[in-house]
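Trainee: Quick check, what structure comes out for this input:
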Amino acid sequence: MFLAFQQHNPKAHTGLEINLHFSTSALDNGLALTPTMGWLHWERFMCNIDCDECIRSSCIEIFSSCLFMEMADVMVKVGWKDAGCEFVCIDDCWPSHKRDTQGRLQTDPKRFPSGIKKLADYVHAKGLKLGIYADIGTSTCAGYPGSLGYYDIDAKTFADWGVDLLKFYRRFMPDWHQLGEGRSICKSQQYTDRF
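Mentor: Purely as a prediction, here's the structure:
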């Protein structure tokens, strides 16, 4: 980052013009050209893990595919999409606690009975994009499966589902030297052309 101060009016002693110049590097693939703007469920809904204790009639109405479909509808209806908000993002607590027999992440069957692909199709039909949370370590913040050791298969799974954005945490990484594993995630994602 380069920071330059310049007097706005040389005859006045007040008012400075600040020019900020940032140096960045990124893949030249046309992705992430602007800041990510959209809606993320975490601040309001978090996990709401105990579906039997929900105030509403079912967990489906609390934190589920229905919530994200409803939010996509609202984003279009009230003008968020027209204002540049394009992402509907799922945070932690969406997966099952176990991977399938091929090692792929699975959705929680109560929260996402039709899977992420159907949700992504719905969000895309609204002209929006779907984002999802994962962790580069052994588990997510809430204890669901992390991507450590599964970067290639997880990148392919997310791409197959139609996910457009990945929000990765580094919570449960066994050693700091393994932070370089993040590069493996990027390499795994490069072949997908999705995120």
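Trainee: drop to CA atoms for contacts and neighbour counts, all remaining ones
Mentor: Will do.
Trainee: and the residue nearest to S65 when sequence neighbours are not counted, how many neighbours does it have?
Mentor: Nearest residue to S65, sequence neighbours excluded (CA to CA, 6 or more residues apart in numbering): F112, at 5.3 Å. The local packing of F112 (other CA atoms under 10 Å) involves 21 other residues.
Trainee: Please generate a structure for the following sequence too, so the two can be compared:
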Amino acid sequence: MSKTTMKILLYIFLWLLPSCLSLDNGLALTPPMGWLTWERFRCITDCKKYPQECISEALIKRTTDIMVKEGYLAAGYNYIAIDDCWLEKQRDANNRMVADRHRFPSGMKALADYVSI
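Mentor: Prediction:
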């Protein structure tokens, strides 16, 4: 087979490839879109020094409200994730991780309920 024939076959294959790999089922029409604490705030946990930037219940609620108010939800953003730096340094009596009681005074369940409304 000549090099020209091989190139033509390769181009045809590459042209057909996208239609072969996608399903027309309505799923993933946009990429997963959300907000992650780590993207902007890394592991800022000192709420006395950085009250507006520390990973806390207030930050997550404020971000949730902004996402709804400014149209991010309508644009397809559908999750908020607290990547890291949300927990106490010590586990509870059952050896489970627990949210920092000072930065998340209502607990994670209440915060998740707030975000999902």
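Trainee: related to what we said a few turns ago, map the residue nearest to S65 of structure 1 across to structure 2 for me.
Mentor: In structure 2, F112 of structure 1 lines up with F104, judged by TM-score structural alignment.
Trainee: residue contacts, that match?
Mentor: Residues in contact with F104 of structure 2, defined by CA atoms under 8 Å, 6 or more residues apart in numbering, are 56-57, 86.
Trainee: average gap between the longest helix along structure 1 and structure 2?
Mentor: Across structure 1, the longest stretch assigned as helix under DSSP state H is helix 65-77. Overlaying structure 2 shows helix 65-77 of structure 1 at a mean distance of 1.0 Å from the equivalent residues (mean CA distance after the TM-score superposition for structure 1).
Trainee: tell me what that helix is packed against?
Mentor: Counting contacts by 3 or more CA pairs under 8 Å, 6 or more residues apart in numbering; DSSP states H and E, helix 65-77 of structure 1 packs against strand 87-90, helix 115-125.
Trainee: With mean neighbour count as added columns, please give these in TSV.
Mentor: Compiled in TSV, the helices and strands packed on helix 65-77 of structure 1 are given as follows (neighbours: other CA atoms under 10 Å):
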stretch	mean neighbour count
strand 87-90	25
helix 115-125	19
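Trainee: what's the closest of those to F168 of structure 1?
Mentor: Comparison of the helices and strands packed on helix 65-77 of structure 1 against F168 of structure 1 by CA to CA identifies strand 87-90 as nearest, at 11.6 Å.
Trainee: Mean distance between the closest one and structure 2 after superposition?
Mentor: Following the fit onto structure 2, the mean deviation recorded for strand 87-90 of structure 1 is 0.6 Å by mean CA distance after the TM-score superposition for structure 1.
Trainee: What about the spatially closest residue to A4 of structure 1 that is not a sequence neighbour, how many residues nearby?
Mentor: Once flanking residues are discounted, A4 of structure 1 sits nearest to N19: 5.3 Å by CA to CA, 6+ apart. By the criterion of other CA under 10 Å, N19 of structure 1 has 11 neighbours.
Trainee: which secondary structure element contains the counterpart of N19 of structure 1 in structure 2?
Mentor: Aligned against structure 2 by TM-score structural alignment, N19 of structure 1 finds its counterpart in L17. In the assignment (DSSP states H and E), L17 of structure 2 maps to helix 3-21.
Trainee: Against which helices or strands is that helix packed?
Mentor: Secondary elements touching helix 3-21 of structure 2 (3+ CA pairs under 8 Å, 6+ apart): none.
Trainee: what does stretch 70-90 of structure 1 correspond to over in structure 2?
Mentor: Aligned using TM-score structural alignment, stretch 70-90 of structure 1 spans residues 62-82 in structure 2.
Trainee: So what touches that stretch?
Mentor: With contacts defined as CA under 8 Å, 6+ apart, stretch 62-82 of structure 2 is touched by 30, 32-38, 60, 115.
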